[in-house]
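1. all I have is the shape, not the residue letters:
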């Protein structure tokens, strides 16, 4: 349970950095700070679920592309997971939006690096 909370907070921090760095990834900036923080945590939960449930299936079916591109196809898969998170957030009426594929590629790269750094800094307790 603790590990799940830590990973969700790491995802929220990574999403916040991507929102801060890229104009094409937005969160409703008109909402009060508490509402934005809650929305960010909910989006991080959706993102985590997408990565747990959908990403392994996509990686399995695209295994030849991973091998062919020596793993660079991971950037495309991460972008697709971020776009799926944006679409699901819209369906759940969360004010998170990713504007286009190339923004999602950059956002996925930023989120991967920040999540890796945060998870490296935090102790891993299962």
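-> Okay, I see it. Keep in mind that what you see is a predicted model, and the values were worked out from it rather than measured.
2. use CA for all of it now, contacts and neighbours both
-> OK.
3. ok, which stretches of this protein are helices?
-> For the chain, the helices defined by DSSP state H cover 2-21, 33-53, 55-61, 63-68, 73-91, 101-121.
4. what angle separates the second one from helix 73-91?
-> Direction vectors for helix 33-53 and helix 73-91, defined by axes from the mean of the first three to the mean of the last three CA atoms, to 10 degrees, enclose an angle of 130 degrees.
5. here's the one I want to compare it with:
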């Protein structure tokens, strides 16, 4: 049940973030946002750990700031995979990632998701 709530909250966060970054980021509807949230969950579970391991020296050298680049790359990959989700470039993907993370954490706290 917790996974479904997190996916719904992530979809809502994606919709809100796309609304805030309207000219550069586009999410067609809530179904697209749900698919996006599911794809992001899968990419974060499968691809992100591999990228973190492969870029570990760069991450150490940049004191962890390279993880923002990995997040933006995951967003760009999701934009390629999910029809109806569009991001205009790397910097917009980076901004989308940061804002969506903030909104997602606020919504998870409101929904009571951190009571594990």
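-> Here it is on my side, so go on. Since the structure is predicted, the reported quantities are computational estimates derived from the model, not experimental observations.
6. before we move on, back to that, mind putting the helices of structure 1 in a markdown table, distance to residue 27 of structure 1 and mean neighbour count included?
-> Converted to a markdown table, the helices of structure 1 look like this (distance: least, CA to CA, whole Å; neighbours: other CA atoms under 10 Å):
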| stretch | distance to residue 27 of structure 1 | mean neighbour count |
| --- | --- | --- |
| helix 2-21 | 7 | 19 |
| helix 33-53 | 7 | 17 |
| helix 55-61 | 23 | 13 |
| helix 63-68 | 32 | 13 |
| helix 73-91 | 10 | 19 |
| helix 101-121 | 13 | 18 |
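7. so what does residue 108 of structure 2 match up with in structure 1?
-> Counting by TM-score structural alignment, residue 108 of structure 2 corresponds to residue 119 in structure 1.
8. show me the contacts for its match.
-> 7, 10 (CA atoms under 8 Å, 6 or more residues apart in numbering).
9. residue 69 of structure 2 reaches residue 94, doesn't it?
-> Yes: counting by CA atoms under 8 Å, residue 94 is a contact partner of residue 69 of structure 2 at 7.0 Å.
10. OK, contacts around the spatially most central residue of structure 2?
-> What sits nearest the mean C-alpha location of structure 2, by CA atoms, centre = their mean, is residue 97, with 5.1 Å. Going by CA under 8 Å, 6+ apart, residue 97 of structure 2 touches 68, 71-72, 75.
11. repeat that with 7 Å
-> Contact partners of residue 97 of structure 2, counting by CA atoms under 7 Å, 6 or more residues apart in numbering, are 71-72, 75.
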